[in-house]
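J.: sequence below, structure please.
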Amino acid sequence: MFRTRMIATAMLFNGNDLLMMKRSPQRTLNPGMWAAVGGHLEPEELNDPRAACLREIYEETGLREDEIIDLRLRYILIRANRQELRQQFVYSGYTARRDTIQTDEGVLHWIPRTEALQREIPFIFHRLLEHYLQNGPAPHIWVGTAGFTDTAQPTVHWTALCDPGAV
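T.: Model prediction:
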């Protein structure tokens, strides 16, 4: 039986830099690794992951909604991890503000796009960031499911999310 974990994440850019957090070694999930800002959806946010994303951005960076430009859902990641099914909503946006607050969750850094993939990043976020940096923002949402290649190597399978009824 699977438990579920729903997460909202933001890839925030300023110019050519991506805001990343070096997670605290005391964190339960991915301690000491690099990630985007974000966190778990609260019960009242289950039907509004964007609200959860904005809340997490504010809690972890101090950036307000009116300081973020073009915040859009870009990816939905789905992964089984032990007895847990994880669904992650990933948004991207831009901000002109570079100053951020610091929290006990980790230390924030503006990382040049060309250096972001050189950090120690959780597998599925590494694949997402790789995909985003190669393809850029799409007019549709990408769904990524964690799986394996034919040679049993871990991978993420990408599918464009579409509404067949809208055609």
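J.: only C-alpha atoms from now on, for both contacts and neighbour counts.
T.: Fine.
J.: and for residue 137, the neighbour number?
T.: Look at residue 137: counted by other C-alpha atoms under 10 Å, it has 16 neighbours.
J.: again, but for residue 118
T.: Neighbours of residue 118 (other C-alpha under 10 Å): 10.
J.: what of residue 9?
T.: Neighbours around residue 9, by other C-alpha under 10 Å: 25.
J.: confirm it sits in a strand?
T.: Yes: using DSSP: H, G, I helix; E, B strand; the rest coil, the assignment for residue 9 is a strand.
J.: sequence B follows; please return its structure for comparison with A:
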Amino acid sequence: MKLRQLAVALLVNEKEELLFLRKRKEDAFFANFYLPIGGHIGEHELNNPEAACYREIFEETGMTRSSIRDLRLAYIIHRLKETEIRIQYVFVGRVHANQILVPSNEGELFWMSTDSSTLTTNISETTYELVKHFKEHLSTNEAIFVGSMHSAQGLPAITWSTLEDWERKQ
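T.: Below is the predicted model:
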């Protein structure tokens, strides 16, 4: 079994739109799909997924740390894909809608609303479930959510729980 770790950013503007990268049509991995900003965590970043997230944001958008407000770990998603366990560390941060974005060689950048009609075309199942949960829960919650991707009656789903230090005194 292989382990793949990813750092992903849900970047939100003041219109509550999310920044997505539409992969190129000729890409082998998620061709023409809309994905949050992010990618693989490098070997030197394994203990610091936030650093990997900032690196991916810069590589795919040109934005620096100073362009992003309140970036924080909000989700950890687990998924089994064939012989690979995938762990996504999803960070959420705020940016301005008029933020200058550098063209990416990985695809085209788009601000997208989170309404259900927008999220039905060329969005991975994991991204769909993540954005659906984000819309329903995260705007008013500072918790870190842990999700496990699975099949629910043949359809993709994520079961969510909050990450807690159960030994911490309240």
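J.: would you pull the TM-score for this pair?
T.: The TM-score (TM-score structural alignment, normalised by the length of structure 1) is 0.93; 165 aligned residues with a C-alpha RMSD of 1.4 Å.
J.: okay, and residue 26 of structure 1 sits in which element?
T.: Following DSSP states H and E, one finds residue 26 of structure 1 outside all helices and strands.
J.: next one: it from residue 118 of structure 1, what distance?
T.: Counting by C-alpha to C-alpha, to the nearest Å, the separation of residue 26 of structure 1 from residue 118 of structure 1 is 22 Å.
J.: number of residues surrounding residue 146 of structure 2?
T.: Residue 146 of structure 2 has 19 nearby residues by other C-alpha under 10 Å.
J.: isn't it up against residue 133?
T.: No: Residue 146 of structure 2 lies out of contact with residue 133 (C-alpha atoms under 8 Å); the separation is 11.3 Å.
J.: mind listing what residue 148 of structure 1 touches?
T.: Neighbouring residues of residue 148 of structure 1 by C-alpha atoms under 8 Å, 6 or more residues apart in numbering: 154-156.
J.: need the counterpart of it in structure 2.
T.: Taking TM-score structural alignment, residue 148 of structure 1 has residue 151 as its aligned residue in structure 2.
J.: for its match, helix, strand, or coil?
T.: strand.
J.: I figured residue 52 of structure 2 hits residue 37, correct?
T.: No: in this structure, residue 52 of structure 2 is not within contact of residue 37 by C-alpha under 8 Å, at 11.3 Å.
J.: what packs against the helix or strand containing residue 72 of structure 2?
T.: Here residue 72 of structure 2 sits within strand 69-81, counting by DSSP H and E. Secondary-structure packing of strand 69-81 of structure 2 (3 or more C-alpha pairs under 8 Å, 6 or more residues apart in numbering; DSSP states H and E): strand 84-94, strand 145-152.
J.: can I get those in TSV with distance to residue 1 of structure 2?
T.: Listed next are those as TSV, based on distance: least, C-alpha to C-alpha, whole Å:
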stretch	distance to residue 1 of structure 2
strand 84-94	6
strand 145-152	17
